[in-house]
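Novice: heads up, no residue letters with this:
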């Protein structure tokens, strides 16, 4: 079992990664002070039937409640947030209670936001069950979606611990492996050239993400995330780098309707666009064509033809990094050489037109 600390300005907390995560959960829970008065495990309809019992049984001395929402990105909503708050109040939970987020990024974000705001903030533990959540579970970003934009309502609120029980991943469907792997690739591109090269050489298909290779990929990707979060907890500077591929990715998700594409598939599209735009702006060769071919080899889909570039532009202008209506993109001068650049609308539109054409040759 690997254990490392995630250090931020507001809190330092452990991350456990390995085959014995349930034992780590039991240990973390028993060491919490003050002793929790109750626990609320929040999960979704895909994960709860598989793993809820194992988690609640690991908390044998606790007063345990559970809440299950439907599965899907669209469920990261105000309605579910409010319903969980009501449930917690009805069960008599108080400021000494603890929330456990058992699920992927949707559950981690939603449950974390409930914890951040219930009675002005109670403790919570992240128990990610997807590859994708290696990114979202670390660093304390919690929140919900709004129809106008993704993750627009939320907070920075750090957990007590992140516990990655690797066996939880083995029942993931193929599309969820692909979705999570997009964020692993992102971490290599923005912060670890060695990891980027290693992925290209060692992960020839998604089936290679098992055993020691899976744990190594997660360990290195999390290390990139942890380093950035330690330097900038509240996204006032370099934490924006973690949004590489997300400006267009989030716009695509919102434009198509949450849940039609997985988050990782949308981010993969956003990364391909960001590389192409970087080449145009900085006059550098980032092998964007080879990068796209590499991603397509894993089964990442191409950009849907029905998307309108003017509507995508408007969505991108609603991105959290935008300032005074101007799009700010995370771009690359080279692998692991990142910057945030204000890009004029015409430049974005021209690049989007080229991107759509390139994607569908």
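Specialist: Nice, I can see it. Predicted model only: the values in this text are computed from it and were never measured. Numbers count the residues shown, from 1 in each chain.

Novice: only C-alpha atoms for contact and neighbour calcs from this point on.
Specialist: Fine.

Novice: what's the neighbour count on residue 209?
Specialist: As a burial measure, residue 209 scores 20 neighbours (other Cα atoms under 10 Å).

Novice: Was I right to think it contacts residue 199?
Specialist: No: when contacts are counted by Cα atoms under 8 Å, residue 209 is not listed as touching residue 199 (9.8 Å).

Novice: one more structure, for comparison:
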């Protein structure tokens, strides 16, 4: 078992079989628990619910749509209604069991019910473990963009049951690697070295470095968010690749996996940094080498710039009409690029849409 503390406020537990030990971390005084899970993970959601009932907690399991279809105001309102009907108070708890969309949704519902009740996150995907469930960001989508409605609400605990990773389709596991590789580029280059040492193994849950990669990525996020919970400055580096990546997701109506979009977004950010004269072509090439080595995409179709730019201008980092990107000066040296020129943007887009 590995335990990563997030600023001393809560722990992220990385362990086999920990998903049914939620009762150990919810704290005293909890009488009721709402276990939110995607429809595709009903069996695990019910197992978590049963484990809570075994300890005397009045637990309810509720299924929500899979993927980004869960992150809507309609689904959130249904959950609020359920909490009200069952009389949930501020000492009760919401439990999110699923991928990043479910942990985002469960966290948002917990943050907004009675202005905040505890939430325990049980991420079941690689992306959820190393990114979405850690850090206290919660949110839902609107037709205008991804995660535009949300709040900061740190969980009481995060339980990463590595056993469930074996059930993921390979494409989903590989997509989660994008967030791990991102952590390598912005802070911890050892991650890039571990991936490069055996790229094929890095793309599967039984690889020799799986646990170390997961723990290193979580430590990167934990260190950053413990210094900047509300994304006032440092935390923005965790959005590396996300401005362009979120735009891809939006114009494709969330049919593209988040990790795949972020992978392309990192290459776009690298090309943009090179066009602005702050990043070497060697580091740009390393982006493509590492990402493609595990099976992630690095290119996007041409002819969609107008849609993508419109989506990026609704990004949370945008200030007024000023586009802002997280870019690199080198591996481990993220900086902000504010107001890139149209020529630089078009150069970067042309480089990722050959």
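Specialist: Received the coordinates, thanks. None of the values given here were measured: they were computed from a predicted structure.

Novice: can you give me the strands in the stretch 251-361 of structure 1?
Specialist: Remark: strands assigned in the stretch 251-361 of structure 1 by DSSP state E, counting those that start in this stretch are 327-334, 337-343.

Novice: what range in structure 2 matches the last one?
Specialist: Spelled out, it's strand 337-343 of structure 1. With TM-score structural alignment applied, strand 337-343 of structure 1 matches the range 333-339 in structure 2.

Novice: if we look at the matching stretch, which residues are touching it?
Specialist: 186, 187, 237, 273, 322, 323, 324, 325, 326, 327, 328, 329 (Cα atoms under 8 Å, 6 or more residues apart in numbering).

Novice: contacting residues for the most centrally placed residue in structure 2?
Specialist: In structure 2, the residue lying closest to the centroid (Cα atoms, centre = their mean) is residue 132, at 3.0 Å. For residue 132 of structure 2, the contacting residues are 99, 100, 101, 103, 104, by Cα under 8 Å, 6+ apart.

Novice: Which of the residues you listed has the largest number of neighbours?
Specialist: Neighbour max across the contacts of residue 132 of structure 2 (other Cα under 10 Å) = residue 103, 33 neighbours.

Novice: Tell me the residue in structure 1 aligned with that one.
Specialist: So residue 103 of structure 2 corresponds to residue 108, using TM-score structural alignment.

Novice: That match: which element?
Specialist: helix 105-117 (DSSP states H and E).

Novice: Just give me the match in structure 1 for residue 41 of structure 2.
Specialist: Counting by TM-score structural alignment, residue 41 of structure 2 lines up with residue 47 in structure 1.

Novice: actually residue 153 of structure 2, not the one I typed
Specialist: Per TM-score structural alignment, residue 153 of structure 2 is aligned with residue 157.

Novice: Test my guess that that match contacts residue 114.
Specialist: No: between residue 157 of structure 1 and residue 114 there is no contact under Cα under 8 Å: 10.4 Å.

Novice: neighbour-wise, which of the two wins?
Specialist: Neighbours were counted for residue 157 of structure 1 and for residue 114 using other Cα under 10 Å; residue 114 has more, 27 against 24.

Novice: Tell me how far the aligned partner of residue 38 of structure 1 in structure 2 lies from residue 21 of structure 2.
Specialist: The equivalent of residue 38 of structure 1 in structure 2 is residue 32 (alignment by TM-score structural alignment). Note on residue 32 of structure 2: its distance to residue 21 of structure 2, by Cα to Cα, to the nearest Å, is 16 Å.
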